[in-house]
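Asker: here is my input, please return the structure:
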Amino acid sequence: MKRKNLNLRNAFILIISTLVIVTVFNQLERKNYQSTIQQEYMDSVTVTLNKAEKFINDHPDMNFSDLQVAPDVSVILIQEGTTKELNQELASAGLSTLLQSVFIHSEDGQEFLDNRAPEPVYFSYQDDFNETYSFFSLKRRTKAGFILVSKNATAFEGYLHNKELLDFGLVMSLITIFFVLVLFLNKRVFTRISQMTELAYEFSENKFENSIELQSNDQIDNLGIALNKMGKTLEATSLINTQERKLLMHVYNSLDTGVLYVEEDFTITDLNTIGQRFFTSYIKNDEGRFGIDSYYESLIFEAWRTNEPIQVEIQHNQLIFDVRFIPVEIDEKLKTQGVLLITKDITTDKQLVSIREDLITNVSHDLRTPLATIQGYSEAIKDDIAETTDEKNEMARIIHDEATQMSQMITSLLTVSRTKAGFSELNKESVLISAFFHKVINRFTERLNSEKIECDLVVKPGTSHYEMDEEKMHHAIYNLIDNAIHYAADPDLRYKRYIHIEVGLDELVDDLVITVSDNGIGISKESIPFIFERFFKDNKARTMPKNNGSGIGLSLVYTVITEHGGKIEVESTQNKGTSFVIRLPL
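Answerer: Next up, the predicted model:
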């Protein structure tokens, strides 16, 4: 913004003010001086008149040679139309001639002689040679006739005129000096100060492109040097502050905790990224009094009223949030200026707590059941309860199966833990796809037959071999099929229960695609995002009476697929079925 330069205007106002003051003082001085001189002239005329009158009265012989008056005063005796100069020492004969030949016969002179004015009167006349005479005159009637006493004031008028010229010259000189001084100051001082002022305003707006150009080594340039240094310092400081502010904003927006600030008028400001999402999803309500949800409004108001922090756990859909309402005191009067909302998604934390509790229950149950079976059958064999060899063999087989199940569960736990810790390695080799899947499916032949579940395999043409860790991938596919059998639908609700496995190539993205689908009881929509977490179980959907597992299987599947650089996705509808899609890079 361009700012007004008032220096020249102020300078002209100063010049005019000075001129007016000098003129007024000059006029006052002139008037005072003129009044003083006039009074002296009038006194001189009055004294001379009195002296001449006394002399005439004392010398009836009319011998005026002894009359002594000032040489600049004319004393004229007017008798019966004749005039006579009585001052033999009169210095200005021209004045006496003017008085006798012009003034006395003029209209002003006749009026003056006829008037009885007791005070001297000022007159100014020109003679035949255009020479101006100024004088003070006073007349008085005596026995001898009129006495006209006049004092020459021409020199006085000349002095006043010369003084006026001198004063005018003085005023013009002052104006010239002031004008030159103002131009000088404007160029050397005012303009540079204005530049510095403008530069300081630019600094205040974080604009540091310009600087002061130095002209000389005077104090103003020293100020310019200091201002330039200050600009450089401010620029560096501003750059550092900007970088720090950007870093803080990056950290602020990278927090996994939502931050919102509610001002006194319930305006919500200073939201970070998580806070903005939380506000938009749960707090914002256009129908509310302040545009926010009434529940949050009441909590904010309560924190404001009590000036005490409030902490609550709020559940939205399947997510649980820890929300804190913290009053903010800014001034020294400890008056609440706003309320800070801190939100944190604690859904995972809550799930971990639940998972830890379930882990103890599930693992102890999954270990206790086969151990109890092993213990019971081993005691039966020991006590010779089994009478025949076939019965003993059957008991031994059951003990072996239960021990194998325990070993598989412990192996799965160790595999997941080692993979999560980064200690697992892949032993990849070229595996024949068709033979690999038949080998896995054959392990479930007895269960599939007993459960009356059909399992079919489709290997599309062009899919023969794949580089993978056969043992780990075997565990992964085994768990998917085991899950499909475990959570198959009730036979009374399905005309046919099936598991469909399809393997093929997606040539568009060069992936090996494995699909394992069933028409079982499905997975609840709320549980799908968490099914690959360790020890997680969809208790809402999977309410089968049989043991519903330890929650390790799908976590193991996800770990193995991720190790191979692949991805696994799930699509499921409750009471209709589930489909797992695995994509492995070629």
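Asker: every contact and neighbour count from this point should use C-alpha atoms.
Answerer: Fine.
Asker: residue with max distance from the center of the protein?
Answerer: Distance from the C-alpha centroid of the chain, by Cα atoms, centre = their mean, peaks at residue 61 (112.0 Å).
Asker: that's a strand at that one, yeah?
Answerer: No: counting by DSSP: H, G, I helix; E, B strand; the rest coil, residue 61 is not found in a strand; it is coil.
Asker: next structured bit after the helix or strand where residue 48 lies?
Answerer: Per DSSP states H and E: residue 48 is located in helix 7-58. Sequence-wise, the next helix or strand downstream of helix 7-58 (DSSP H and E) is strand 73-79.
Asker: now show me the structure for the sequence below, then we'll compare the two:
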Amino acid sequence: MILRSVVGKLWLTIIVLVSLVLLLLSLFLSEQVGSAYMKDQEQSLIQLTDDIEKSLSTSQSDQTESLNQTLEAAKLFRTYMVILNSDGSTKPLVTSPHASDIKWTDIFSANQLTKVMNGERLVWHDSIQLADEEKSKGIILVADPYYQQGASPGVLVIYQIKDDLGGAKIKEWIFYSALIALILTTIFAFFLSTRITQPLIQMKRAAERMAKGEFKIRIPVRIHEWDEITSLGITFNRMAAQLEDSIHQLSQEKEQLASILRSMSDGVITIDKYKKVILSNPQADRFLALWTSDNDLPPPLTDFLKRVMESEEEVVEDVSKQDTTWAIVMAPLYAGEQVRGAVAVLRDVTGKRRLEKLRKDFVANVSHELRTPLAMLQGYSEALLDDIASTPADRKEIAQVINDESQRMSRLVRELLDLARMEAGHVQVFIDEVEVTTLVRRIERKFSTLAKEENVQLRVEMSDALPLVYWDEDKIEQVLTNLVDNAIRHTPASGSVCLSVTVQSDRILLAVADTGNGIPEEDLPFVFERFYKADKARTRGQSGGTGLGLSIVKHLVRAHQGEVTVKSQVGRGTTFTVSLPIQAKRDEAQDEM
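Answerer: The predicted structure follows:
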């Protein structure tokens, strides 16, 4: 863990460097101190040797006194002296009680003695084990030839016993000093490392919090201690402020883009090259919800994406699903020169396509409705011109056909004009007091003959005490006329049609129910469209209508602030229900022509 930390690395680096320096310095100082100590001890013994040699060169009386004084002083420092004659025997001047502990013959060899007798001074040091000591002791020995007046030359041997031959105490103090310096350096290095790396650790923690989305984080900066770390901290805070501002701007732009996408009536889907949906708005989600497959992308969009990736050109096509038609435009998205995905714009064109179909059907139906009477008018008029009708009865029959077809054309044109005005909002509604009972009975009398001709039972059911209502009587009569006429014409023989009137709260419900073949469920939403035929096999000529009646009913009912609904079951009949307020409000805007 230490090596994975900047503080640990810096601390270990300083400790290792300082330790190496202190070790080398300690070794150097120990060597120098030991060498200097030995030289000092050797010089002291050499000086003592010179002094004794001078004493030996004096008279006998002075010599003895001087040597005794020298020996007394030397005992204090465990220094011993042996004087040898030329034949190698000792003089009785050495009386130290410790001199016998270390025999000079144990540390001074015959070869060394020979060298000294030949006039060579010998300086020697070593370590030996004393009999009464647990540790070895240091020995420093100086042997030098001396000369007396009137006597042959001899050998002066001076040796000194030392507890520490190389200045071990001084070396020990050097070691302790180095150890103390190392401890202090460790503390200082740790303090310095912490001081230096603490801002870095703060930056690391701040960066981690920024990675989690906390862009308001800032690190403390010591302005009074300006250095590179302080400059780095200021730069980090400036970077964090700029990053926070950039993220804020990006968030605003993202929210703005999301709001735009949510408010768009078109769906927008962004797809990457791996067929993953990156972005979509609610309208696009509605399109994606049409597919319940586990695939991330619906099959049509997958195919479009493949074509876009291969051709790098936009694709425009319609896709239908669950009675809904979508117009899709998919264009490539680029990352540099490479296609990284595609963006698709989807528009629900179900209503538009339906209107286009209705427009085509309208033109076809109007053409069909006009073609038949025009053909009959032309044919019968040519018959009159060619005198094919020879009798007055034939001519009257032809004239009657021409009159019926012209009235049929007039009715079609009139209803088309009325419907056009209604769809444009120009419906004249004259609100007045109306007795519902009288209105319903009038409708019953009007269609009783037709019902008998078609062998259909027509009956009326009304609640008691119906209130007075305020409607446009002519418009509501037209509504009931269209509904009852359709019901009778689409009810087979022996069937029945029921016109019922009920009161529900502040509204009147007018219901026309038949026992006809019924309307398929998929056709119910379109029965109020112009020229829409629920029975695809039935022609207008068979039913006698223009195909505009229900569309007119819808507009007239809405002009009274009412609603018209239909319920049907194939093989069991159909029920149209008109819900009208008891007192309809007159809409001035609708009355403007």
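Asker: quick one, the helix holding residue 48 of structure 1 and strand 73-79 angle?
Answerer: If you take axes from the mean of the first three to the mean of the last three Cα atoms, to 10 degrees, helix 7-58 of structure 1 sits at 50 degrees to strand 73-79.
Asker: show me what helix 7-58 of structure 1 is packed against.
Answerer: Here helix 7-58 of structure 1 touches strand 73-79, strand 132-141, strand 146-152, helix 154-185, going by 3 or more Cα pairs under 8 Å, 6 or more residues apart in numbering; DSSP states H and E.
Asker: ranking the ones you listed by burial, who's on top?
Answerer: The highest mean neighbour count among the helices and strands packed on helix 7-58 of structure 1, using mean count of other Cα atoms under 10 Å, belongs to strand 146-152: a mean of 25.
Asker: which residues touch that strand?
Answerer: The contact list for strand 146-152 of structure 1, computed with Cα atoms under 8 Å, 6 or more residues apart in numbering, reads 41, 44-45, 48-49, 52-53, 72-79, 95, 133-141.
Asker: can you check stretch 440-451 of structure 2 too?
Answerer: Stretch 440-451 of structure 2 has contacts (Cα under 8 Å, 6+ apart) with 457-460, 477, 480-481, 484-485, 488.
Asker: same question, stretch 45-57 of structure 1
Answerer: 62, 64, 67, 69-70, 73, 75, 120, 136-140, 142-144, 147-151.
Asker: JSON lines for the helices and strands packed on helix 7-58 of structure 1, including distance to residue 434 of structure 1?
Answerer: Shown next, in JSON lines, are the helices and strands packed on helix 7-58 of structure 1 (distance: least, Cα to Cα, whole Å):
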{"stretch": "strand 73-79", "distance to residue 434 of structure 1": "154"}
{"stretch": "strand 132-141", "distance to residue 434 of structure 1": "144"}
{"stretch": "strand 146-152", "distance to residue 434 of structure 1": "149"}
{"stretch": "helix 154-185", "distance to residue 434 of structure 1": "100"}
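Asker: right, and those - which one's nearest residue 381 of structure 1?
Answerer: When the helices and strands packed on helix 7-58 of structure 1 are compared for distance to residue 381 of structure 1 using Cα to Cα, the nearest one is helix 154-185, at 120.7 Å.
Asker: next SSE after that closest one?
Answerer: Downstream of helix 154-185 of structure 1, the next assigned helix or strand under DSSP H and E is helix 191-204.
Asker: list the buried residues in that next one.
Answerer: Residues 192-196, 199-200, 202-203 are the ones in helix 191-204 of structure 1 that count as buried (16 or more other Cα atoms under 10 Å).
Asker: ditto for stretch 544-559 of structure 2
Answerer: Buried residues in stretch 544-559 of structure 2, counting neighbours by 16+ other Cα under 10 Å, are found at 545-557, 559.
Asker: one more: stretch 363-378 of structure 2?
Answerer: Neighbour count says stretch 363-378 of structure 2 has 365-366, 369-370, 373-374, 376-377 buried, by 16+ other Cα under 10 Å.
Asker: now do stretch 224-234 of structure 2
Answerer: 229-230, 233-234.
Asker: quick check, nearest of the residues you listed to residue 403 of structure 2?
Answerer: residue 234 (99.6 Å).
Asker: grab the nearest non-local neighbour of that closest one.
Answerer: Distances taken as Cα to Cα, 6 or more residues apart in numbering place residue 221 nearest to residue 234 of structure 2, at 6.8 Å, with adjacent residues excluded.
Asker: ends of stretch 207-222 of structure 1, what's the gap?
Answerer: Using Cα to Cα, to the nearest Å, the end-to-end distance of stretch 207-222 of structure 1 comes to 22 Å.
Asker: ok, and what's touching that stretch?
Answerer: For stretch 207-222 of structure 1, contacts defined as Cα under 8 Å, 6+ apart pick out 189, 192-193, 195-196, 199, 202, 224-225, 227-228, 231-232, 235.
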